[in-house]
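*Asks:* Sharing a model prediction with you, sequence too.
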Amino acid sequence: MNQNWHSILIRHMLILVTLCLLAGLVSGYYGWCLAVGLGLYLGWTLKQLLRLHHWLNKHQPDEAPPDGYGLWGDVFDSIYHLQRRDQRVRGRLQAVIDRVQESTAALRDAVIMLDSDGNLEWWNRAAETLLGLKTPQDSGQPVTNLVRHPRFKEYFEAENYAEPLEIPSPINDRLRVQMLITRYGNNEHLMLVRDVTRIHQLEQMRKDFIANVSHELRTPLTVISGYLETLLDNVDEVNPRWARALQQMQQQGGRMQTLLNDLLLLAKLEATDYPSDNQPVAVCALLQSIKSDAQALSGSRNQRITLEADDSIRLKGSESELRSAFSNLVFNAVKYTPAEGNIHIRWWGDGKMAYMSVQDSGIGIDAKHLPRLTERFYRVDSSRASATGGTGLGLAIAKHVLLRHRGHLEVSSVPGQGSTFTCVFAAQQLVMQATGNGSLRATP
């Protein structure tokens, strides 16, 4: 109501009071005339309110408001215009919602909206195809009740969504889906699901090809290495000009056998998600054994290799796989640390996670190489590999072993000052055991 209607209302009230007083002057009943006049005005006002109430409750869309007079006519018109504007805004919002729903329905990727507790709120048609969600009976259900794969339940409850998760589809084991969860709003979840079956099949073909080729090469390579060894055992009977060539051939044959063994180990690690022999491993004793082997590998370089391990923490998993991963890290430190250098091996926990670190005082690694260190055959410097005889698969093997044991690898390094490789294991992989001394410290 604007200022004009304030003045008009005051003017109307003054006119009403004046008329009532004039009627009272004529009749001699001032009070009764004033009461009757105000009562009539109040009755007329209530009638207008009832008309407004009836129109608001019973009117059809776009139905014009009832005729009003004076101030009430302006009120009717204002409410009608507000309703029309609200209808236009709602129409535009509904059009946007319809377009969003049409566009998401056309996607081949599933889009799923979850509340802060992980309950289903909305999903597109692709979610019904990829995950088997059903409308409307699944609405409000926890997503972990409908996608029952243990890895998804673990992934969702861990609330660490930096990396996507790939699992078989709940409705078809031959269908592989990749899930990525993003938080938004009031701790709600937006889940995107993609069909990566084709990519998974190509990756599987690559793994099978490498595994098959590596397996098939072992027999001829074994034969070649056997004959080379026989020839070298009888080198006196061979033309001296061939002695050096035979030695190099044997050296490269041994290197190829190591490479094939690493490739076959990688293929085995990639075949399953978890190790079959999932038993508590005494990491302290395992690291003691690896330290002894590293000391032998160090030989005459007089490297100082120390071990600090908490004997009360054990790790569920495969001892052979963990030995392969840990020894790769320790032996790399021995290879790339100069004579008289320091190598420190440590195994400890903080109550939430467990850590195994290998710190060396070696040549270090430039920061630009760190993200790619665990890729197959990635080499920081080709001259390094030729000098150390590495296959380029050690860190890739370590990465896959850690993934199978719910862990990951963290690397920090400064060129010229050394590197630190840290294996981080989740709490569910740990087994705490009471020991007499609590921890073990060993030095050369």
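*Replies:* Received, thanks.
*Asks:* CA only for contacts and neighbour counts going forward, please
*Replies:* Noted.
*Asks:* All the helices of the stretch 51-200 of the chain, residue numbers only.
*Replies:* Assigned by DSSP state H, counting those that start in this stretch, the helices in the stretch 51-200 of the chain fall at 71-106, 125-131, 143-146, 150-158, 197-233.
*Asks:* of those, which approaches Ile363 most closely?
*Replies:* Judged by C-alpha to C-alpha, the one of those that comes nearest to Ile363 is helix 197-233, at 32.5 Å.
*Asks:* Which strands and helices lie in contact with the closest one?
*Replies:* Helices and strands touching helix 197-233, by 3 or more C-alpha pairs under 8 Å, 6 or more residues apart in numbering; DSSP states H and E, are strand 172-184, helix 243-271.
*Asks:* angle of that helix against helix 243-271?
*Replies:* Using axes from the mean of the first three to the mean of the last three C-alpha atoms, to 10 degrees, the inter-axis angle of helix 197-233 relative to helix 243-271 is 150 degrees.
*Asks:* quick check: angle from helix 197-233 to strand 172-184?
*Replies:* Using the same axes, to 10 degrees: helix 197-233 against strand 172-184 is 110 degrees.
*Asks:* State the distance from the closest residue to Ala427 other than its chain neighbours to Trp347.
*Replies:* Nearest residue to Ala427, sequence neighbours excluded (C-alpha to C-alpha, 6 or more residues apart in numbering): Met353, at 4.9 Å. Going from Met353 to Trp347 by C-alpha to C-alpha, to the nearest Å gives 11 Å.
*Asks:* same check, this time on Gly341
*Replies:* 20 Å.
*Asks:* Those two: which is more packed in?
*Replies:* Trp347 (23 against 18; other C-alpha atoms under 10 Å).
*Asks:* here's the one I want to compare it with:
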Amino acid sequence: MWRLLGWALLGTCLGWLVGVPGLGLAGGFAVCLVFHLRQLRAAYLWLTLRPQGEPPTASGLWGELFDRLYRYQKSQQITQSRLRTTLARIQESSEAMRDSIVMLDRHGDLEWWNSAASNMLGLQTAHDRGQHITNLLRDPQFISYFNGRDYSEPLTLTSPIDERRILQYQITLYGDDERLVMARDITRLHQLEQMRRDFVANVSHELRTPLTVLSGYLETYSEMAEQLPPRLGRSIGQMQAQTQRMQNLVNDLLLLSRLEIDQGGKDHEPLDVTALLNSVAADARALSGHQHALTIEGDYAAQLVGSEQEVRSAVSNLVFNAVRYTPAGSAITLRWKAFGQGACIEVSDDGEGIDPVHIPRLTERFYRVDKGRSTATGGTGLGLAIVKHVLLRHDAQLQISSHPGEGALFRCVFPATRIHLPAALPRNASSV
């Protein structure tokens, strides 16, 4: 500002001496404008032609501006260098990973992937960059998983370039609706799991014949109990009970193996759930010896689409558990009712209840809340595992609610796609 005023005053004085003060003032402004234009040109040449070099030499306002720009430029260069180093280290570490990593933009197009992704998924840098992920991974299950946007659980599929390899996909959302796709080779784990299933199925199958023979001889000896010494008679009774328990365990293991291996769906048809619950309740009363009060509530007339054998097995396990693990005189209730957009089968009791700390593990094989009581009641520890697998095959969920002293509630929740409404049933039918 002082420079501008100085040139204006000098031009005015010179113009006054020659009799044209206005022209002198204009000349002073012109000189000042030329000076600023020269400084602006110097700044332009510095920033465009040699941005990494030293700033132009200047004084006053322009000198301070050049100094500030130079310091800001240096700080940005340091920041960019750190970011580039960090990005390079991330890429190097990603390249060193055995799991494949694929970065997608908000549209689902490929942005970057590591070498493991090239080996597992067959991605090629030159041709595939910018392609949509579903153009390269065309398995219908992956496309449904990708578009469903529910990535809480991983997806297991065969490799698109090698059917002998089993991959587990996990997608994570981040940033501006961008996605990170990770694929892990679980071929070895899959083979070990298959070996375990085959071993359990084969051993269980081989045990059935000797157990049947043993059970037959014990039954014969029990019929001759009056001719045997009292101590031997009691031993035969105990052997029969343990043999029956072993047969139950073998049957449950075979059922679990079939549920894990068989894809199911072939025998699914509309089921009369109310009639099924009445049948299961009759079996439970026989098991209980009529020492429990079993009731069926609700008049929801819709049918459930599924396998009658599997659904009966699941419901029977829930009801029989309620009979075994509640004291005589307890009330057990079975319900079939509407639940939000679907329907559910509920089995509740007013027994001792379960500590919530055990609930997350109840569906694990052979997990027991009270080992001594489970052994005494003849349970195998596989009932809720069977229920879990049956519900998974029916697109359903098992919900458990219980507290000590407040009984327990087991709810099998089925989606609307599994509910069949007869033609005579109004669409707004609901449970009581």
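*Replies:* Thanks, I have the structure now. Nothing here was measured: the structure is a model prediction, and the numbers come from that model.
*Asks:* Could you tell me the TM-score of the two chains?
*Replies:* For this chain pair, the superposition-based TM-score is 0.89 by TM-score structural alignment, normalised by the length of the second structure; 430 aligned residues with a C-alpha RMSD of 2.7 Å.
*Asks:* circling back: now the helices of the stretch 51-200 of the first structure as JSON lines including distance to Ala271 of the first structure and mean neighbour count?
*Replies:* Converted to JSON lines, the helices of the stretch 51-200 of the first structure look like this (distance: least, C-alpha to C-alpha, whole Å; neighbours: other C-alpha atoms under 10 Å):
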{"stretch": "helix 71-106", "distance to Ala271 of the first structure": "35", "mean neighbour count": "13"}
{"stretch": "helix 125-131", "distance to Ala271 of the first structure": "24", "mean neighbour count": "19"}
{"stretch": "helix 143-146", "distance to Ala271 of the first structure": "26", "mean neighbour count": "16"}
{"stretch": "helix 150-158", "distance to Ala271 of the first structure": "16", "mean neighbour count": "13"}
{"stretch": "helix 197-233", "distance to Ala271 of the first structure": "9", "mean neighbour count": "14"}
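*Asks:* With distance to Arg11 of the first structure as extra columns, can I get these in JSON lines?
*Replies:* Below are these laid out as JSON lines (distance: least, C-alpha to C-alpha, whole Å):
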{"stretch": "helix 71-106", "distance to Arg11 of the first structure": "12"}
{"stretch": "helix 125-131", "distance to Arg11 of the first structure": "64"}
{"stretch": "helix 143-146", "distance to Arg11 of the first structure": "66"}
{"stretch": "helix 150-158", "distance to Arg11 of the first structure": "70"}
{"stretch": "helix 197-233", "distance to Arg11 of the first structure": "80"}
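*Asks:* Ok, which of those helices comes nearest Asn437 of the first structure?
*Replies:* helix 150-158 (33.4 Å).
*Asks:* Which strands and helices lie in contact with that closest one?
*Replies:* Looks like helix 150-158 of the first structure contacts strand 165-169 (3+ C-alpha pairs under 8 Å, 6+ apart).
*Asks:* Onto which residues of the second structure does the strand it packs on map?
*Replies:* Aligned using TM-score structural alignment, strand 165-169 of the first structure spans residues 155-159 in the second structure.
*Asks:* Give me the contacts around the matching stretch.
*Replies:* 120-121, 142, 145, 164-170 (C-alpha atoms under 8 Å, 6 or more residues apart in numbering).
*Asks:* please redo it, this time with the cut-off set to 6 Å
*Replies:* 165-169 (C-alpha atoms under 6 Å, 6 or more residues apart in numbering).
*Asks:* Could you tell me how many residues sit around Val147 of the first structure?
*Replies:* For Val147 of the first structure, using other C-alpha under 10 Å, the count is 17.
*Asks:* what about the helices in the stretch 301-432 of the second structure?
*Replies:* 308-324, 371-377, 383-393.
*Asks:* measure the corresponding residue of the second structure for Leu56 of the first structure to Leu37 of the second structure for me?
*Replies:* Superposed on the second structure with TM-score structural alignment, Leu56 of the first structure falls opposite Leu47. Taking C-alpha to C-alpha as the measure, Leu47 of the second structure falls 15 Å from Leu37 of the second structure.
*Asks:* So between the two, which is more surrounded?
*Replies:* Leu47 (16 against 12).
*Asks:* Could you find the closest non-adjacent residue to the residue nearest in space to the middle of the first structure?
*Replies:* Centroid-nearest residue in the first structure: Tyr161, 2.1 Å away (criterion: C-alpha atoms, centre = their mean). Using C-alpha to C-alpha, 6+ apart and skipping the chain neighbours, the partner closest in space to Tyr161 of the first structure is Ile181 (5.9 Å).
*Asks:* any idea what that neighbour aligns with in the second structure?
*Replies:* By TM-score structural alignment, Ile181 of the first structure lines up with Ile171.
*Asks:* my guess is its match contacts Glu178, does it?
*Replies:* No: checked against C-alpha atoms under 6 Å, the pair Ile171 of the second structure and Glu178 is beyond contact range at 10.2 Å.
*Asks:* who's more crowded, those two?
*Replies:* Ile171 (22 against 15).
*Asks:* could you measure that one against Thr156 of the second structure, distance?
*Replies:* Distance from Ile171 of the second structure to Thr156 of the second structure, by C-alpha to C-alpha: 12 Å.
*Asks:* Gln263 of the second structure too?
*Replies:* 15 Å.
*Asks:* which residues in the stretch 301-432 of the second structure form strands?
*Replies:* For the stretch 301-432 of the second structure, the strands defined by DSSP state E, counting those that start in this stretch occupy 303-306, 331-339, 342-349, 397-402, 408-414, 419-420.
*Asks:* closest to Asn278 of the second structure out of those strands?
*Replies:* Comparing the strands of the stretch 301-432 of the second structure by C-alpha to C-alpha, strand 331-339 comes nearest, at 9.0 Å.
*Asks:* ok, now which ones touch whichever residue in the first structure pairs up with Val413 of the second structure?
*Replies:* Superposed on the first structure with TM-score structural alignment, Val413 of the second structure falls opposite Val424. Contacts for Val424 of the first structure (C-alpha under 6 Å, 6+ apart) come out as 354-355, 407-408.
*Asks:* will you turn these into JSON lines that also has distance to Ile363 of the first structure and neighbour count?
*Replies:* Shown next, in JSON lines, are these (distance: C-alpha to C-alpha, whole Å; neighbours: other C-alpha atoms under 10 Å):
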{"residue": "Ala354", "distance to Ile363 of the first structure": "27", "neighbour count": "20"}
{"residue": "Tyr355", "distance to Ile363 of the first structure": "23", "neighbour count": "16"}
{"residue": "Gly407", "distance to Ile363 of the first structure": "26", "neighbour count": "20"}
{"residue": "His408", "distance to Ile363 of the first structure": "23", "neighbour count": "17"}
